[in-house]
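>>> need a 3D model of the following:
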Amino acid sequence: MQQFDILDPKLNVFQSRFLEASAGTGKTFAIEHLVCRLLLESDPPISIQEILAVTFTREAAHEMKTRIRSKLAEVPDRRAREALVNFDEIQIFTIHGFCHRMLSEFAFEARTPVQMTSPEKPDHICEMRQTVEDFFRTGESAFAIDVANLLKRSRYDVDRLVTRIVSAMENEDEPKKFSFPSLPQIQLEHLRADFLTLAPRYKWLKVEAYEGQCEKFVTYLEQKDPSLLFEEKAWFFEKIHEDNAKLRAAPLSSLSLHAPDFFQELQTKLLPPLKIARDADEMIKRIAKECRNRWKVKASRHDHFTFDDLIRKMDAALNIPSFLEKVAAKYKAVIVDEFQDTDPFQWKIFERLFLENHLIYLVGDPKQSIYGFRSADIYTYMQAANALGEEKKAFLDTNFRSSPQLIEALNTLFTQNPDWIALPSLPGALNYHPVKAGRTENQFAEPPIV
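Below is the predicted model of the structure:
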């Protein structure tokens, strides 16, 4: 793998590359200078409208635009001035923004509505909020317990609660599934007697605080109404488990109980689903899923699209030759930033459009692939690297953020044990490329004695 120095005038920037950029190695600096060199050194010239840059978030896209504009303003060159004049046409997007732009611009070829609403636009969020607020107003009985508990926990700050639910709708978080089990019946007097016998064995279990729950719990067993389980912050059986037993507690086998296995069943069968049911994050995900389904029904009537919809629509549209040709012809150079966060469907889009006949830079760091919950896939990263070929691989070799001592320690740590960053689904591990320190000062040095 070759070292990549964007400031080296001998570097051929008109060659596709798979660029690995560890944290602190000046990735954004390299990208902004790469765009400038593509604009200034291309022959025939490449215009600013013909360079596509895709990154992971809107904030990162905005920062990239700002830095490229500033860099172009520093260059006393005719092409740089032309790029600044046309800077409003710069093609920097998130993957979803890119899909939305192409599906809208080439709507006839893609067979999509001309007036598509992007899920990245503020009105999209407003409509989601409206859906959540309508949900609260209707008072859906199936979610009454979740709503009541969340309102109570949020101290009835409805606006903040709605914001959290909308965020979960955007992320399309799936709630955990659970169901309450059937439990054997037990007589109230037997439950109370066993509770009084067991209580002294366990920490933080005061009889006077919990004894009244026995009758409520028997009512739950009779009526099988889960809402009754939400009436108490903590139930007595949550304390009755061996991890919570007192140090010198008498053995369970020495106690005389009416239903010796009953409390064990509560621990193994009832407590796990109850924890999921009462978890605030899970409540939000459940409500968000219901609201998202309602919003999608409403959105489908007005040509609104979710993030996943855009990827699916784009993938389908690429099967139409005229659409694929129009999009591919629009760009001459493509830069995909944060490529480690790309999922298989997104890579398929870039691969079909740009891999064969375009200048393409895929920039990322496999060590920072942390968005598995959003379908990011490290194996997609590796597949793309192989698609470009070994001769196209390069890396940034200097860390400008960390102290020399820390860089030396990390290099030693990871080079001595190359299997530390293991790949669960493949033999071997991720390669670690040692980096140099771009700073000279020792931030860990002792301060001078004055």
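>>> okay, CA-based contacts and neighbour counts for the rest of this
Fine.
>>> show me where the stretch 1-150 of the chain has its helices.
Assigned by DSSP state H, counting those that start in this stretch, the helices in the stretch 1-150 of the chain fall at 27-41, 58-73, 78-85, 95-105, 107-110, 122-138, 144-153.
>>> summarise which helices and strands the third one is packed against.
What it means is helix 78-85. Applying 3 or more CA pairs under 8 Å, 6 or more residues apart in numbering; DSSP states H and E, one finds that helix 78-85 contacts helix 27-41, helix 58-73.
>>> pull out the buried residues from the longest one.
Right, the one you point to is helix 58-73. The neighbour-count check on helix 58-73 (16 or more other CA atoms under 10 Å) flags Arg58, Ala60, Ala61, Met64, Lys65, Arg67, Ile68, Arg69, Lys71, Leu72 as buried.
>>> for Gly212, state which of those residues is nearest.
Among those, Arg58 lies closest to Gly212 (CA to CA), at 53.9 Å.
>>> give me every residue that touches that closest one.
If you count contacts by CA atoms under 8 Å, 6 or more residues apart in numbering, Arg58 has them with Phe93, Thr94.
>>> right, and Gln2 touches Phe18 too?
No: with contact defined as CA atoms under 8 Å, Gln2 does not count as touching Phe18 (10.4 Å).
>>> on the three-state scheme, Arg192 is what?
What DSSP: H, G, I helix; E, B strand; the rest coil gives for Arg192 is helix.
>>> quick check: longest helix of the protein.
Counting residues, the longest helix in the chain under DSSP state H turns out to be helix 280-300.
>>> next, the structure of the following sequence, for comparison with the previous one:
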Amino acid sequence: MNNRINRLDPLSFPLQGKALIEASAGTGKTFTLALLYLRLVIQHGGDQAYRRPLLPPEILVVTFTNAATAELRERIRARLVEAAGVFQGEASDDTLLQALMQQLPADQHLRAARQLTLAAQWMDESAISTIHAWCYRMLKEHAFDSGSAFDPQLETSEQAWQQQASEDYWRCAYSQLPVDELALVVDCWASPDLLLKQVKPCLDKLAYLANPPGSALQLIQRYQQQRSAQLDALKAEWRAQDYIGQLQRVFDEAAKQKAFQAKKLNTGHRAGY
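Down below sits the predicted model:
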């Protein structure tokens, strides 16, 4: 396996096979992608080119957000128009476009200009979309092969479904419990919203979680027992070390110095702690 990293040359980058481009933010990924797009449109690349020029509906480009999709489409459209002008003889300071034109025989310049112009006019039909939008399109177009519905609904957020699942679970598992048992649940999660908030970070780790050894109520009761035992042990340690007595003396000394309002935290209140 070849792990060598080469400097990217967008004019000689292979247009067939598999390749990985690694780049950080602001290094010109969109600029490079647009130039590779031009090369596919004019069938540039010699032996590494496709057998025929490609049109926008035949070139798949996927990204992450709708905003990035719109920006990418407009950047590529503008690049196509600019390149078409260069191949028609317009002056340009873009050295890459000049080099691209020089690598094609002069008798192919007008052909390339026509292909670039046609591609720019066809960009509204380009296969540039988000990953989820592309998957949605494929499932819809190949419903028989994928076994999916003929009119699937694209959901870009799971929040509403997660909220409904949390409320359904709360209603089925907790709403019919006796008052004393329900009090244990509410002590952990006061509402379905808080239940979802605590459970949500675990949803993408379900494969790593073991099956619970008991019902949800049994787990809560076990947790309450463990917490009560830990608190009892902590209280016993405080009594053994006379931490409470030390704290009481600190409060008494602070009261003499009027460090706090005695009416709001009097001796009776402090004894209760």
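>>> so after superposing, what's the score?
Scored by TM-score structural alignment, normalised by the length of structure 2, the superposition of the two chains gives a TM-score of 0.50; 191 aligned residues with a CA RMSD of 4.8 Å.
>>> quick one on the thing from earlier: I'd like the helices of the stretch 1-150 of structure 1 laid out as JSON lines, including distance to Tyr361 of structure 1.
As requested, the helices of the stretch 1-150 of structure 1 are arranged in JSON lines below (distance: least, CA to CA, whole Å):
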{"stretch": "helix 27-41", "distance to Tyr361 of structure 1": "9"}
{"stretch": "helix 58-73", "distance to Tyr361 of structure 1": "15"}
{"stretch": "helix 78-85", "distance to Tyr361 of structure 1": "21"}
{"stretch": "helix 95-105", "distance to Tyr361 of structure 1": "15"}
{"stretch": "helix 107-110", "distance to Tyr361 of structure 1": "26"}
{"stretch": "helix 122-138", "distance to Tyr361 of structure 1": "31"}
{"stretch": "helix 144-153", "distance to Tyr361 of structure 1": "46"}
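>>> which of these has the highest mean neighbour count?
helix 95-105 (a mean of 21; mean count of other CA atoms under 10 Å).
>>> what sits up against it?
Residues contacting helix 95-105 of structure 1 (CA under 8 Å, 6+ apart): 54-56, 110, 112-116, 118, 120, 307, 310-311, 313-314, 327, 346.
>>> same thing but at 7 Å, please
With CA atoms under 7 Å, 6 or more residues apart in numbering as the test, helix 95-105 of structure 1 has contacts from 54-55, 110, 112, 114-116, 118, 307, 310-311, 314, 327.
>>> just to revisit the earlier point, show me which residues of the longest helix of structure 1 are buried.
Result for helix 280-300 of structure 1 [16+ other CA under 10 Å]: buried residues 280, 282-289, 291-292, 295-296, 299.
>>> for it, packing partners?
Applying 3 or more CA pairs under 7 Å, 6 or more residues apart in numbering; DSSP states H and E, we find helix 280-300 of structure 1 packed against helix 122-138, helix 158-171.
>>> what's the angle from that helix to helix 122-138?
Following axes from the mean of the first three to the mean of the last three CA atoms, to 10 degrees, one obtains 110 degrees for the angle between helix 280-300 of structure 1 and helix 122-138.
>>> just to revisit the earlier point, Gln2 and Phe18 of structure 1: which has the busier surroundings?
Phe18 (26 against 13; other CA atoms under 10 Å).
>>> any idea how far that one lies from Ala328 of structure 1?
For Phe18 of structure 1, the distance to Ala328 of structure 1 (CA to CA, to the nearest Å) stands at 20 Å.
>>> Cys291 of structure 1 now?
In terms of CA to CA, Cys291 of structure 1 sits 37 Å off from Ala328 of structure 1.
>>> likewise for Val297 of structure 1?
33 Å.
>>> residue in structure 2 paired with Glu50 of structure 1?
In structure 2, Glu50 of structure 1 lines up with Glu58, judged by TM-score structural alignment.
>>> tell me the contacts of its match?
Here Glu58 of structure 2 is in contact with Ala127 (CA under 7 Å, 6+ apart).
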